[in-house]
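Q: need coordinates for the following:
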Amino acid sequence: MPWPLKQTKADMPTVHRRQDELVQTGVDTLDAILARDSGQDGTVWTAGTTLRRRQESSSVMFWKGHVPGYTVDAVKATCYVGCSAVQLANKLKDPTRLREYDATIFGCRIVEEVDVPSFTTIQFWQGVPLFPATAREFCVLTAERRLPGSQEIVLAARSIEHESVPHNAAYIRGEMYLTGFILRPVGKTSCFVTALRHVNMCGTAAPFVGRKADDMVAIAMNLQRLFGKPTEPNDLPATAVAPVSSLQRPAPHEPPPDASTCANCGKDILHGFSRHRCIVCHHVLCGDCARHVVKSKQWQVLRMCNPCAAENVANDQRTPPDKSPVRVQRTTEEIAAQPASQVSPTALLVVCAVASLVVWMEWPGHALVIFTVGLLSLFASIAHSPSGCASSRGELVRSR
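A: Got it, this is the predicted structure:
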């Protein structure tokens, strides 16, 4: 089927359509998220960095995709979850649990149940307000599909206009182009999850409100934390699109905890000698070979072996000295000789502060234009006033 290059509000379904048309829209949304994940609609995905929390074996990888016809990029995160695909799908469809794994959503409620077997519903999502920006809200159409061959489960949603959810002046209605999850079973007790989102936050502070990649990585990590992590993700078969297990970072080598001899001098550290572990090379050494004490905030005594300490000192000595220019204080005569047309740092700071306030308040277009023009006119009149500049310069000289 031909994929549209741009989705506008005219293309969005409304409540005035029949039930079969809404169900068909849900089917099209499921096809669209599968095509966007695989790149069949022209999306070019760029792999990001594999992230892993400390003392956790499972990792999360995020991707950024350029979609033709859109100015906003799509993002997705992939990870293994120690839960079956069927159980995880049932938990993801529960609107009361959306806030548990998605920190960007403050509340969720079902407005209308269009078709229960296909999970075609109309839901209202209210975003978390990030002060001082205005909070976002979304009205979406959800759908579900279970592929018979590969046993994959697809959950998708897109924006929709509904008469029961009118636009609120206190919020900004965002456009959810496409969002959802693709659950690929990997065994009976684990699955590979792809969390994808393509959203336009709208408003003037949209780049600050939508963290995008960070939000998707947090969602994937929350799924692992809430619904379980795989026991041995490296042994799972590579059936998913993104080979996450092959990109995991290996853990640093640590000797066995029952080491009985010093790794440097060979002394018996089990009888009569102190036993320490170097925080750099993780080798077990005696007290004579680990004399360097490292301070910590946890009230613990950490040690560094003598070779690592010597290498650290050598690296510090090879560091080039700071060649930053020395700040020279100006005299009173130099300040008095400044031209009157120079803009003071205080005025520049005030202009930047007011401009950032205008961006974060996200006023309507006409109010923003009027306020900006008036502010620029005021500062232009102050800057071109010779009496004001001379008086301010004279006060500055007298104060010094």
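Q: CA only for contacts and neighbour counts going forward, please
A: Fine.
Q: and residue 204, how many neighbours?
A: The tally of other residues near residue 204 (other Cα atoms under 10 Å) stands at 18.
Q: same deal with residue 129?
A: For residue 129, the neighbour count with other Cα under 10 Å is 16.
Q: pretty sure it sits against residue 136.
A: Yes - Residue 129 lies in contact with residue 136 (Cα atoms under 8 Å); the separation is 7.1 Å.
Q: just to be sure, residue 303 is in a helix?
A: No - going by DSSP: H, G, I helix; E, B strand; the rest coil, the assignment for residue 303 is strand, not a helix.
Q: which residue is the nearest non-sequential neighbour of it?
A: Nearest residue to residue 303 in three dimensions, chain neighbours excluded: residue 293, at 4.8 Å (Cα to Cα, 6 or more residues apart in numbering).
Q: the residue nearest to residue 200 when sequence neighbours are not counted: what's it in contact with?
A: What sits nearest to residue 200 in space, not counting adjacent residues and going by Cα to Cα, 6+ apart, is residue 175, at 5.1 Å. Going by Cα atoms under 8 Å, 6 or more residues apart in numbering, residue 175 touches 138, 159, 199, 200, 201, 202.
Q: let's go with 7 Å and repeat that
A: 138, 159, 199, 200, 201 (Cα atoms under 7 Å, 6 or more residues apart in numbering).
Q: to compare with the earlier structure, here is another sequence to fold:
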Amino acid sequence: MGAEPLVTVTQVPESVWLHPVLELSAVRENVEAFKEESVAMLLARIGGHGIVPRTWNVGPDKKRKGIQVYWGDVENSEWPAMKTMGRIHASADTCARILTDINMAPRLDKFTRSGHVVHQFDDATDLRYFETHGFMVIDPRDFCVITTSKRLPDGRLAIASRSVTSIDDFGAKVGYSRGQALLTGYLLTPEPKDHANCDVIVYAHVDFGGSIPSSMIKMFGLAAPIKIVEQLQTIAVQVTSAATPSASI
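A: Here you go, the predicted model:
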């Protein structure tokens, strides 16, 4: 997770904002551009770029755990976006390792059935395939995404994911509806005076496809990210405790 100069939001082509999901072969032609654009888009969306009419709306919260959800409609998209903020009592690096560990995905999100890495482009970027559980009459979903991590010049850690498509509809299974991660990710900010703590922002803009109307996300899905932050809080403390040598008696 190097700290190279960032691509700015003005350098992200308008076509990418309109069509964030690319064909895998196109990504392979310029993986570096895809990585830089994904991180720049994540930072911009978290900051409110393209959120309409002008700002984030306040959503559900869990105040005793310091977690707050915000939601907003996205320009040129029928699907709303969510960002969820919380404090984690662990370092940003510890949290980044947890969030990028494919085996942690089902623990972080109860709707994730499984996930595996299909191809690794470099130490911080890989192609991932996920399956989710169905819910009542809703079919399970699957996703094919490229995830990349980057340490920003100011010390923050960004983890951004976008779906990709392929000619053979990679990984498609009978009984599953293919969802599209238009842009998802995490932004970890170390506490300036105590790097053993950090703030996390979870961002999600997902096209669930199938028969789910986008309006259902606002009605039933806004509280879901709270559970992810809660799980990260719990897992991060466990990992930190396990790595801390016990004091001698």
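Q: drop the TM-score for these two in here.
A: Taking TM-score structural alignment, normalised by the length of structure 2 as the basis, the two superposed chains have a TM-score of 0.80; 219 aligned residues with a Cα RMSD of 2.2 Å.
Q: re earlier: secondary structure element for the residue nearest to residue 303 of structure 1?
A: Element membership of residue 293 of structure 1 [criterion: DSSP states H and E] is strand 292-294.
Q: trace that strand over to structure 2 and give me the residue numbers.
A: Counting by TM-score structural alignment, strand 292-294 of structure 1 falls onto no part of structure 2.
Q: can you check stretch 317-325 of structure 1 too?
A: Under TM-score structural alignment, there's no match for stretch 317-325 of structure 1.
Q: what does stretch 352-366 of structure 1 give?
A: Matched against structure 2 by TM-score structural alignment, stretch 352-366 of structure 1 finds no partner residues.
Q: give me every residue that touches the aligned partner of residue 189 of structure 1 in structure 2.
A: Aligned by TM-score structural alignment, residue 189 of structure 1 pairs with residue 196 of structure 2. Residue 196 of structure 2 makes contacts with 89, 90, 91, as judged by Cα under 7 Å, 6+ apart.
Q: counterpart of the second one in structure 1?
A: Spelled out, it's residue 90 of structure 2. Under TM-score structural alignment, residue 90 of structure 2 pairs with residue 83 in structure 1.
Q: residue 223 of structure 2 now?
A: By TM-score structural alignment, residue 223 of structure 2 lines up with residue 214.
Q: what about its match, how many neighbours?
A: Residue 214 of structure 1 sits with 12 neighbouring residues when counted by other Cα under 10 Å.
Q: tell me the SS of it?
A: Going by three-state DSSP: residue 214 of structure 1 is helix.
Q: any idea how far it is from residue 61 of structure 1?
A: Residue 214 of structure 1 is 11 Å from residue 61 of structure 1, where distance means Cα to Cα, to the nearest Å.
Q: and stretch 376-388 of structure 1, which residues are buried?
A: residue 383 (16 or more other Cα atoms under 10 Å).
Q: can you check which part of structure 2 that stretch sits on?
A: Going by TM-score structural alignment, stretch 376-388 of structure 1 sits over no part of structure 2.
Q: in structure 1, what residue spans correspond to strands?
A: With DSSP state E, the ranges of strands along structure 1 come out as 44-51, 60-66, 74-81, 105-115, 120-127, 136-146, 153-159, 172-173, 175-185, 191-200, 276-277, 284-285, 292-294, 302-304.
Q: so what's residue 188 of structure 1 up against?
A: Applying Cα under 7 Å, 6+ apart, we find residue 188 of structure 1 in contact with residue 84.
Q: any idea how far residue 87 of structure 1 is from it?
A: Per Cα to Cα, residue 188 of structure 1 is found 11 Å from residue 87 of structure 1.
Q: and for the counterpart of residue 123 of structure 1 in structure 2, the neighbour number?
A: Per TM-score structural alignment, the equivalent position to residue 123 of structure 1 in structure 2 is residue 128. Neighbour count of residue 128 of structure 2, defined by other Cα under 10 Å: 20.
Q: check residue 18 of structure 2 too.
A: Residue 18 of structure 2 has 12 neighbouring residues, counting by other Cα under 10 Å.
Q: grab the most central residue of structure 2 for me.
A: Centroid-nearest residue in structure 2: residue 185, 2.3 Å away (criterion: Cα atoms, centre = their mean).
Q: so it touches residue 202, yeah?
A: Yes - Residue 185 of structure 2 lies in contact with residue 202 (Cα atoms under 7 Å); the separation is 6.0 Å.
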